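In: Need a 3D model of the sequence below.
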Amino acid sequence: MKNILYVDDEEMNLMLFETMFSKSCKVNTASNGQTALDLLTKIDKPEVVISDMKMPGMDGLEFISKASEVYPDIEYYILSGYEISQRVREALNSGLVKKYFQKPFRKRELEAILN
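Out: Predicted coordinates:
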């Protein structure tokens, strides 16, 4: 069972993700980048981190950049309700982010990386 960290500032998305994947994965959630960074030090290291892009304070790429400095072997994915930006393209090209998913996400798309 994979250990997952899902980061999103929308409470409904956190609940939906947990409902969809808690039977097949160990799901941890955080509502912002700083909370997620703190949580990473307290939980078993996840194999996968999925983060929303647009969040108040620290956006998804900033969070992933900071997290990957400490945990470079985690697979990082980004979600966004917006079209893919140049920053996300650069993160994909550099290998910082493994894949971009557009919201609303499809369960099957995410199952492919979680199983």
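In: going forward, measure contacts between C-alpha atoms and count neighbours the same way
Out: Noted.
In: Which residues belonging to stretch 17-32 are considered buried?
Out: 17, 18, 21, 25, 27, 28, 29, 30, 31, 32 (16 or more other CA atoms under 10 Å).
In: tally of neighbours for residue 108?
Out: 9 (other CA atoms under 10 Å).
In: right, and the secondary structure at it would be what?
Out: Of the three states, residue 108 takes helix according to DSSP: H, G, I helix; E, B strand; the rest coil.
In: please give me the structure for this one as well, since I'd like to look at both together:
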Amino acid sequence: MATPPSDSSPINVCIIEDHSDFRNTLRAAINAAPSLQCNAAFSNAEDAFEYLNESGAPDIIVLDLGLPGMDGIEAIPKLRELAPETKVLILTVFENKTRVLQALGAGASGYLMKASGIKSIIQGIEDAHNGIAPLSAEIAQMVFATFRAFKPVSHEAEISDREVEVLQKLADGATRIEVADQLHVSRHTIDSHIRNIYRKLQVHNVSGAITKAAAMHII
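Out: Prediction:
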């Protein structure tokens, strides 16, 4: 059972969900929880914008992504602008990695799947209010796997300016011999730079080095 917050004020929740049956079920479940209340529920983002302009900000906005009119991801920055202190919690059927990362990057405070069930959703709303970013298990695994793929370069292994220059020329399509000629150094020197780049970026070929360097905004 949900535990009321210490100040006895219920957490004010706004729902933006276009499926009326699910919206009504979720609203009833929120209002049945002693720590929560839902005073507003909308089928689209545009009506929610108007409500926020007129009635002020709730504590939590539960937002679907597949909305009519403005898409949920597009709506997040506007919701954050109208209610900067409000936590936006995504609740959707979408588990596409691109949409997950887009939503979190746009400012969502958590990402839950509808299939998680009402009990988990209620807990997620409370967690978001308490500063914990709720993520469904499958979403958390996806996010962590994405970030593990790009290990940061340690301070001791920073890419030098010369190595960046070599990488950029390789990324532009130059061969090692052409890079050596353009930089007026020997092929052996270029090979040495490339070995250092591989070690620092923890990759094993030129394409891997270029891809990782681009992802890390080194080039």
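In: what's the TM-score for these two chains?
Out: In this superposition the chains share a TM-score of 0.86, using TM-score structural alignment, normalised by the length of the first structure; 114 aligned residues with a CA RMSD of 1.8 Å.
In: State the pair within the buried residues of stretch 17-32 of the first structure that is farthest apart.
Out: 25 and 32 (20.8 Å; CA to CA).
In: so who does residue 44 of the second structure touch?
Out: Shown in contact with residue 44 of the second structure (CA atoms under 8 Å, 6 or more residues apart in numbering): 16, 17, 18, 67, 68, 69, 70.
In: Tell me which entries of the buried residues of stretch 17-32 of the first structure lie within strands.
Out: 25, 27, 28, 29, 30 (DSSP state E).
In: In the second structure, where's the longest helix?
Out: Longest helix of the second structure, by residue count under DSSP state H: helix 187-201.
In: The first structure: matching residues for that helix?
Out: The alignment of helix 187-201 of the second structure onto the first structure (TM-score structural alignment) covers no residues at all.
In: Centre-most residue in the first structure?
Out: residue 50 (1.4 Å; CA atoms, centre = their mean).
In: Which helix or strand contains that one?
Out: strand 48-52 (DSSP states H and E).
In: what range in the second structure matches that strand?
Out: Using TM-score structural alignment, strand 48-52 of the first structure lines up with residues 60-64 of the second structure.
In: Residue 34 is in contact with residue 63 of the first structure, correct?
Out: Yes. In terms of CA atoms under 8 Å, residue 63 of the first structure counts as a neighbour of residue 34; the distance is 7.4 Å.
In: Give the other helices and strands that the strand holding residue 50 of the first structure contacts.
Out: Packing partners of strand 48-52 of the first structure (3 or more CA pairs under 8 Å, 6 or more residues apart in numbering; DSSP states H and E): strand 2-7, helix 60-70, strand 75-80.
In: Now with 10 Å, please.
Out: Strand 48-52 of the first structure is packed against strand 2-7, strand 25-30, helix 33-40, helix 60-70, strand 75-80, strand 99-102, helix 107-114, with contacts defined by 3 or more CA pairs under 10 Å, 6 or more residues apart in numbering; DSSP states H and E.
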